[in-house]
Each structure stands twice: as C-alpha cells, then as structure tokens.
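J.: sequence first, then the predicted structure, then my questions.
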Amino acid sequence: MLTTDFPLGSPCWIDLGSPDIPATAAFYGRVFGWTFQEVPETGGYGFLQLDGRTVGALGHLDGGARSAWTTYFRTADVDATVKAAEQSGATVRVPPMDVMQEGRFAALTDPQGAEFAVWQAGNTVGLDAVSEDNTLVWSELHTRDQDGGFSFYHGLFGWRVENFEPSPGMNYRVISTAEGDQQQTSFGGIAPTMQPEQPSA
C-alpha cells in the first residue's frame, strides 16, 4: 500500500499536462472535489488539492501534444538513476534539473515506450495524501513485454514482483518496493496491453 513515507522506488508524485488548465481543473474538481492552486512564476503549473492537501499537480501542455498523467518514482540520486536508465535502454526527455529547493527531477521514456519521471527529495518528499478516497492508490504499467518491463525497473529501483492470475490466461504482476514487507509495500502492477498495437503506458 502506498504511504506518504514514500520509500525509495515508490510513486511519490503525479502530474498532468493539459492544453487547457482551467477546463481540466474544473473537470477533476467535479469528479474528485479537487481544487487547483497555481504556483507563482511557474508558467501555470500548480497543485491539485483535496481539503488543503496536495494530491497531484497540473501544468501547461503545448497544443498538439497528448495529455497524459506522469508518475514520479522516488530515488536517492536522480543523476545516477538517469545514467543507469540510459544504460538500460531508456531515453531522457528532460535531463536532471533542480526544482528550486523542493527537489531534483528528470523525465524519461522506458525501453518499452512508457513515460515516467524520477524525483530526488529536497523540501518536498512527495504528495500530502495517498491511499485515501479521491487520491492516488495504485500505479500500473501496461506493456507488451512484461518480463522486459519488470527487468528494467527492477534494475533501477530493486522492485520485487509477485505473479498471479486474476483470470484464466492473464498474467498480472504485483510490484513492491525493494525494502519492507512485500505485500505491505505493494503499490502497483505490470499488466499486458489489451491490444497488440496498444503502446506501453
């Protein structure tokens, strides 16, 4: 289960790029009761909050780009993680950079084509609330290559895996952080894509 302790390798932040921030904020406000608090001098980036606690973030996306959520995984050293990811076949979309005093991040695309980001904590460790109603509770990777997907992230974060079959013929993999009780630290899964042409995400 996700907790706000955010052990290394766990999801610690999510954000969404949108070409229309007010419309997107209004949509999630209706669905989850989230409010949007813009951060000054960030070009429109701001926090999605529930009862005053940050549960995600929202930023501007240039027209024509596909709007999508990005999951950030906590690391002790962004630069070392990026180097290891590149050596394992990942592509760097945004090189390591500081976010004021809050932390350091980079954005990557894994060898299967799924986009993700990594976060090294400064003043901000992660979200204020998870595993509650209307907050982040689970993260999944959908990929045509489950073995390759797990191998890549295991190399970066030491993830552990437990296989099970939720329905006949479907192999689902529950993932956990490297340390702690494996079931208690599970936070997501790796599932096969539903269609052969479906991109990893």
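T.: Yep, it's here.
J.: alpha carbons only for contacts and neighbour counts from here, please
T.: Fine.
J.: which residue is nearest the middle of this protein?
T.: The chain has Thr71 as the residue nearest its centroid, 1.3 Å off, counting by C-alpha atoms, centre = their mean.
J.: now do the contacts for that one.
T.: By C-alpha atoms under 8 Å, 6 or more residues apart in numbering, the contact list for Thr71 reads Pro11, Cys12, Trp13, Ile14, Asp15, Phe116, Ala117, Ser139.
J.: again with Phe6
T.: Shown in contact with Phe6 (C-alpha under 8 Å, 6+ apart): Cys12, Arg74, Val125, Gly126.
J.: 6 Å - rerun?
T.: By C-alpha atoms under 6 Å, 6 or more residues apart in numbering, the contact set of Phe6 is Cys12.
J.: confirm that it sits in a strand.
T.: No: under DSSP: H, G, I helix; E, B strand; the rest coil, Phe6 falls outside any strand and is assigned coil.
J.: would you indicate which residues of stretch 79-98 are buried?
T.: Residues Asp79, Thr81, Val82, Ala85, Glu86, Ser88, Ala90, Thr91, Val92, Pro96 are the ones in stretch 79-98 that count as buried (16 or more other C-alpha atoms under 10 Å).
J.: can you name the two of the residues you listed that are farthest apart?
T.: Ser88 and Pro96 (17.1 Å; C-alpha to C-alpha).
J.: included below, for side-by-side comparison, is a second structure:
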Amino acid sequence: MPTPDITPGAPCWIDLMTSNTDTAKQFYGDLFGWEFQTGDEEKYGGYITANKNGKMVAGIMQKQADQAAMPDMWSTYLRTDDAAATAAAVTANGGQVYVEPMDVPEQGHMAIFGDVSGAAIGAWQPREMRGYELVAENGAPAWHELHTKDYDAAVKFYQEVFGWDTDVMSDTAEFRYTTLGAGEDAKAGIVDASGYLPAEVPSNWQVYFAVGDADASIEKAVSMGGALVDGPDDTPFGRLATLTDPTGAMFKIVADTGQAAQG
C-alpha cells in the first residue's frame, strides 16, 4: 500500500506516553508485529519509533517524573502547515495550549492542545518526518475518534481550527456522529459521548488499530497482561473491541468482516 496522502487537518501520527517503554515494546511488538528504533537521546530524548513491514506507524515515549500523575495514553496528532497559527486559532476558539509549538530538530514542529471540550489533541507541522507511512493494514492505525461531552462545540472547533470539511453520518438522539470527509474518504470521527462518559473521564481521542482477527488479538493481548474493556462487537464497520495494555493505556482494534458500510 502506498504511503498515505495526509492532508492538512487530518490525522498524521500517533504516539504512546508510557510508564514503561520496555513493557510497551514487548506488548505491541508481539501483538502487532512491530519493530523499533530508538532516537538519539540528546536530540530526541530517546523517542522510540515503531515500524511495521519497514514503514513507520507510531511512536513511544517514556513518561517523565512530572507526568507521573497522568495516565499512560495514546495520542493522535493532526497535520498543520503552521503550528504557531494553529496555536493562535486554538486559543481564539476556546481551546487551550498545553505544549507550545516546539521544534523537533530536522523532523518538524509539534504542539499539544486542549480542544474546546477538554480533549487533548496533538498537532504536527512536518519537515523530514511526514507522518505515519502505513494505515488501515494489520498492525497499523486504522481510525481516530473523538469521544466528546460537548459535541456541537467540538465539531465547530475542528472546523474552525483545523479546517475540517465535515459530514454528518448520524444525527439521532441515540447516536450523533460527524466525520472528517465523507464515506470511504473519511479520515476521523467525532461522536457525542455525553450520554456515556463518566463524570470523572474527560473528552478524549481514541485510536483504532487494524487486526486480522479481533478475537485472536484479544486473546493474545490478555495473555500478555492487557485487559479487555469492551466488546468484541460486530458493527457495520468491522468487529471492534476496546482494550488496555499492561500499564493501562487504552486502545481499540478493528477487524474487517467484509461488512463495511458504504458511504
């Protein structure tokens, strides 16, 4: 599969902030068939890049002492052509700048924001590092989804700040869902989570990984110290499940069952 064509505003990278990089490498390496490279400590702080079939799919970084109270978690980054301008737009549209745009030597610029509903979202302005090189294949990221407690405000935020051209997939009382792009060209989703996210759980982005067999992947993950949180469930988009890795970072898997909904 060719390197994905990542347009401004679309997801372009994911990484895991973890309390134990060795555990993470063992777990995801065995589960998804990843191989790893560790970056220069002085330049990149020992940032670990995960590869699948020789193509970059994700990053892993060690949680620092001042982040000890934060949960281990996966993050999604959206592409921007101007991180500083995006930071200004975030503030102007009711969001927060958690990490100011910073230079990653030779690779690009990164920033971390809080959207208007409180969900953390990364931004990446590429130079040499363009983003992940494999999507929607086994062991690679397949979908990105914002579970938000303030759906209308969140949709408007991503339209205004990241230039999303959105499509309303569903607008019923039971299920409100908007996508970046439409149908098979959709690249991310926003779901109204106000009815099910507990009070103590903030709005959040979730990452789906493609797998060949959801049930086999669940069994393997659990055998390695992961946990099944929800599912598996058969949906029009595949067989889905939510899991955590051994240190508690949440992620989702999706297996194509040949029943994918047509846009």
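T.: Received it, and whenever you're ready, just let me know what you need. This structure is a prediction, so every number in the text was calculated from the model and none was measured.
J.: what does the TM-score come to for these two?
T.: Once superposed, the chains reach a TM-score of 0.90 (TM-score structural alignment, normalised by the length of the first structure), with 194 aligned residues with a C-alpha RMSD of 1.8 Å.
J.: ok so, going back, what's the residue nearest to the centre of the first structure aligned with over in the second structure?
T.: Matched across to the second structure, Thr71 of the first structure falls on Thr76, judged by TM-score structural alignment.
J.: helix or strand: which one has that match?
T.: Applying DSSP states H and E as the criterion places Thr76 of the second structure in strand 73-79.
J.: after superposition, how close is that strand to the first structure?
T.: With mean C-alpha distance after the TM-score superposition for the first structure, strand 73-79 of the second structure departs from the first structure by a mean of 0.8 Å once superposed.
J.: for that strand, buried residues please.
T.: Neighbour counts over strand 73-79 of the second structure (16+ other C-alpha under 10 Å) mark Met73, Trp74, Ser75, Thr76, Tyr77, Leu78, Arg79 as buried.
J.: out of those, who's nearest Leu197 of the second structure?
T.: Of all the buried residues of strand 73-79 of the second structure, Leu197 of the second structure sits closest to Met73, with 16.7 Å by C-alpha to C-alpha.
J.: any idea how far Phe157 of the second structure is from the closest one?
T.: Shown here: Met73 of the second structure relative to Phe157 of the second structure, a distance of 23 Å by C-alpha to C-alpha, to the nearest Å.
J.: which ones among the buried residues of stretch 79-98 of the first structure are found in helices?
T.: Counted as lying in helices by DSSP state H, out of those, are Asp79, Thr81, Val82, Ala85, Glu86.
J.: what does the second one correspond to in the second structure?
T.: In the second structure, the residue equivalent to Thr81 of the first structure is Thr86, according to TM-score structural alignment.
J.: map Ala119 of the second structure onto the first structure.
T.: So, by TM-score structural alignment, Ala119 of the second structure is matched to Ala114.
J.: my guess is its match meets Ala201, correct?
T.: Yes: look at Ala114 of the first structure against Ala201 with C-alpha atoms under 6 Å: they come within range, at 4.4 Å.
J.: count of residues packed around Gly158 of the first structure?
T.: By other C-alpha atoms under 10 Å, 17 other residues sit near Gly158 of the first structure.
J.: how close does the counterpart of it in the second structure sit to Ile6 of the second structure?
T.: Correspondence of Gly158 of the first structure to the second structure, assessed by TM-score structural alignment: Gly163. As judged by C-alpha to C-alpha, Gly163 of the second structure and Ile6 of the second structure stand 14 Å apart.
J.: contacts only, for Ala111 of the second structure.
T.: Ala111 of the second structure sits in contact with Val99, Glu100, Pro101, Gly122, Ala123, where contact means C-alpha under 6 Å, 6+ apart.
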